[in-house]
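Chemist: Make a model of this:
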Amino acid sequence: MSNANEKRLAGEAAIRYVEDGAVVGVGTGSTVAYFIEALAGMKDRIKGAVSSSEQSTAQLRKHGIEILDLNSTGPLTIYIDGADECDPHKRLIKGGGAALTREKIVAETAQKFVCIIDSSKQVDVLGTFPLPIEVIPMARSLIGREIVKRGGNPVWRDGVVTDNGNWIIDVHGWRITDPVALERDLNQLPGIVTVGLFARRPADVVLVGDREI
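Modeler: Down below sits the predicted model:
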């Protein structure tokens, strides 16, 4: 089965977790785009959506789905998003689309986080996909030096500015055997806004195509 077909199946399968009357947290990326298309078919049965990126907001609005402010909605029942990597413990690397900070905020407030991926995203150990880190621009070099101390190879994603006005450093060369500890360590460094490790708060459900693992 092609990756595109698995993405479509995962996006469509995630609809079964959306309850009538829900405010739906919506992530970002190519697999989520299939979910939004499917969500449009039940837009009259939901209250609206909280979006993690300008890209998803535009697609949701195109289908007439109301965009709600997370500060006004309170906790969400469901958050649907993709991932760049997923390990057997449902811990993730996210941020290839540079929306990691808003994604992490929405995931934190959701009772259930459903991650939708194709099988190419499944790994035994996180780190083959470079780990994105969103940084305050003035801290780029500082954080780069700290990453080198920890054995990583930092690469500035030149020309990319996040929806929050910050920069992205992609860390190559890490084999992340303890993602919870690494996430905790990096979160202490001043200048880091968000680390693209979703390990302290992993996914609750992972769909590979239409199959829950």
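
Chemist: When you work out contacts or count neighbours from here on, use the C-alpha atoms and nothing else.
Modeler: OK.

Chemist: who's in contact with residue 202?
Modeler: Counting by C-alpha atoms under 8 Å, 6 or more residues apart in numbering, residue 202 touches 89-92, 113.

Chemist: Serialize those residues to a markdown table and add fields for neighbour count, distance to residue 135 and secondary structure.
Modeler: Formatted as a markdown table, those follow (neighbours: other C-alpha atoms under 10 Å; distance: C-alpha to C-alpha, whole Å; DSSP: H, G, I helix; E, B strand; the rest coil):
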| residue | neighbour count | distance to residue 135 | secondary structure |
| --- | --- | --- | --- |
| 89 | 13 | 27 | coil |
| 90 | 18 | 25 | coil |
| 91 | 23 | 22 | coil |
| 92 | 28 | 19 | strand |
| 113 | 24 | 25 | strand |
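
Chemist: between the residues you listed, which is nearest residue 149?
Modeler: When these are compared for distance to residue 149 (C-alpha to C-alpha), residue 92 wins out at 23.2 Å.

Chemist: Which helix or strand contains residue 128?
Modeler: Assigned by DSSP states H and E, residue 128 falls within no helix or strand.

Chemist: thought it was touching residue 176?
Modeler: No - using C-alpha atoms under 8 Å, residue 128 is not in contact with residue 176; the gap is 9.0 Å.

Chemist: I'd like to know how far the residue of the chain most remote from its centre sits from residue 21.
Modeler: Most distant from the centre of the chain: residue 149, at 26.5 Å, with distances by C-alpha atoms, centre = their mean. The spacing between residue 149 and residue 21, counted by C-alpha to C-alpha, to the nearest Å, is 49 Å.

Chemist: compare with the first, here's sequence two:
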Amino acid sequence: MMSEDMKRLAAERAVADVTSGMKLGIGTGSTAEHFVRALGARVREGLQVIGVPTSERTRALAEAEGIPLTTLEETPALDLTVDGADEIDPALSLIKGGGGAHLREKIVAAASTRMIVIADSSKCVETLGKFPLPIEVVPFGLGATRIAIGKVFADLGLSGDLRMRGGAEHPFVTDGGHYILDAHLGAIPDPQALAAALVAVPGVVEHGLFIGLAAKAYVAGPDGVFEMTARA
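Modeler: Next up is the predicted model:
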């Protein structure tokens, strides 16, 4: 089974959890796009929901699918967010942000009663960190912010390259107007400690560690979709 087929199966499983009247957070990325299309099909069949997209790309696709949309200003409390992940560990801690939308994704997930992650089995890891950790930063004072992030890594015994996404000449710019530094750490033994230390750095807007947000994950592999819950 191809990866895209697995993503589609996981997304369709998550759509089955959506019921009429729900206020939804709608994620960003290739797997989330399968969810948007499957959700759109159910909306056209009569399902009544309203959604908050986590990126302009998701907004455009949801509008094309005919899904009614709102904002967190208008609808500040959501029932469910469905989103993908770049890595998932056994505690359902995540690395997200490969698509550069993790700031809005985290705001939306935190405003939701539940978060369901959809992914293919290649995203499951024992220890987070092989996928580069996105760190969203303010362009002003970038040099000082990089030094401060490097000190955080050293204090926690971590090492690895910190690379500007898109390069210095043409940096990737998020929907919020920020840059992303991708931390190639290899392994993150204590995600909670790193998460707390990074948000304390002036100039860091947000990072791609999602801890304590996901309630469950639908993970698709060669043998079908299985439900994953946090392992203590």
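
Chemist: which position in structure 2 aligns with residue 62 of structure 1?
Modeler: Alignment note (TM-score structural alignment): residue 62 of structure 1 maps to residue 64 of structure 2.

Chemist: Do you have the helices of structure 1 handy? List them.
Modeler: 3-13, 30-39, 54-62, 70-73, 100-109, 140-149, 179-187 (DSSP state H).

Chemist: okay if I get those helices as TSV plus distance to residue 210 of structure 1?
Modeler: What follows is the helices of structure 1, written out as TSV (distance: least, C-alpha to C-alpha, whole Å):
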stretch	distance to residue 210 of structure 1
helix 3-13	5
helix 30-39	12
helix 54-62	22
helix 70-73	29
helix 100-109	21
helix 140-149	37
helix 179-187	27
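
Chemist: mind checking which of those is nearest residue 121 of structure 1?
Modeler: Closest among the helices of structure 1, using C-alpha to C-alpha: helix 3-13, at 9.7 Å.

Chemist: which strands and helices sit next to the closest one?
Modeler: helix 30-39, strand 110-117, strand 205-208 (3 or more C-alpha pairs under 8 Å, 6 or more residues apart in numbering; DSSP states H and E).

Chemist: Give me the mean deviation of that helix from structure 2.
Modeler: Aligned to structure 2 and superposed, helix 3-13 of structure 1 gives a mean residue distance of 0.8 Å (mean C-alpha distance after the TM-score superposition for structure 1).

Chemist: now that helix: how far from the chain's centre is it?
Modeler: 17 Å (C-alpha atoms, centre = their mean, to the nearest Å).

Chemist: That helix versus strand 110-117: what angle between them?
Modeler: 160 degrees (axes from the mean of the first three to the mean of the last three C-alpha atoms, to 10 degrees).

Chemist: buried residues in helix 3-13 of structure 1?
Modeler: Using 16 or more other C-alpha atoms under 10 Å as the burial criterion, the residues of helix 3-13 of structure 1 that qualify are 6-13.

Chemist: so who does the nearest residue to residue 211 of structure 2 once chain neighbours are set aside touch?
Modeler: The shortest distance from residue 211 of structure 2 to any non-neighbouring residue, by C-alpha to C-alpha, 6 or more residues apart in numbering, is to residue 93 (4.7 Å). By C-alpha under 8 Å, 6+ apart, the residues touching residue 93 of structure 2 are 209-214.

Chemist: again, only this time at 10 Å
Modeler: 85, 87, 127-128, 191-192, 209-214, 230 (C-alpha atoms under 10 Å, 6 or more residues apart in numbering).

Chemist: in structure 1, which of the residues you listed remain in contact?
Modeler: Among the contacts of residue 93 of structure 2, the ones still in contact in structure 1 (both residues aligned by TM-score structural alignment, their matches' C-alpha atoms under 10 Å) are 85, 87, 127-128, 191-192, 209-214.

Chemist: and which of the residues you listed is nearest to residue 44 of structure 2?
Modeler: residue 85 (27.1 Å).

Chemist: Contact partners for that closest one?
Modeler: 27-32, 93-99, 102, 117-120, 123-124, 208, 210, 217.

Chemist: what do you get if the cut-off is 6 Å, keeping everything else the same?
Modeler: Residue 85 of structure 2 sits next to residue 96 when contact means C-alpha atoms under 6 Å, 6 or more residues apart in numbering.

Chemist: Structure 1: which residue goes with that one?
Modeler: In structure 1, residue 85 of structure 2 lands on residue 83 (TM-score structural alignment).

Chemist: same question, residue 108 of structure 2
Modeler: By TM-score structural alignment, residue 108 of structure 2 lines up with residue 106.
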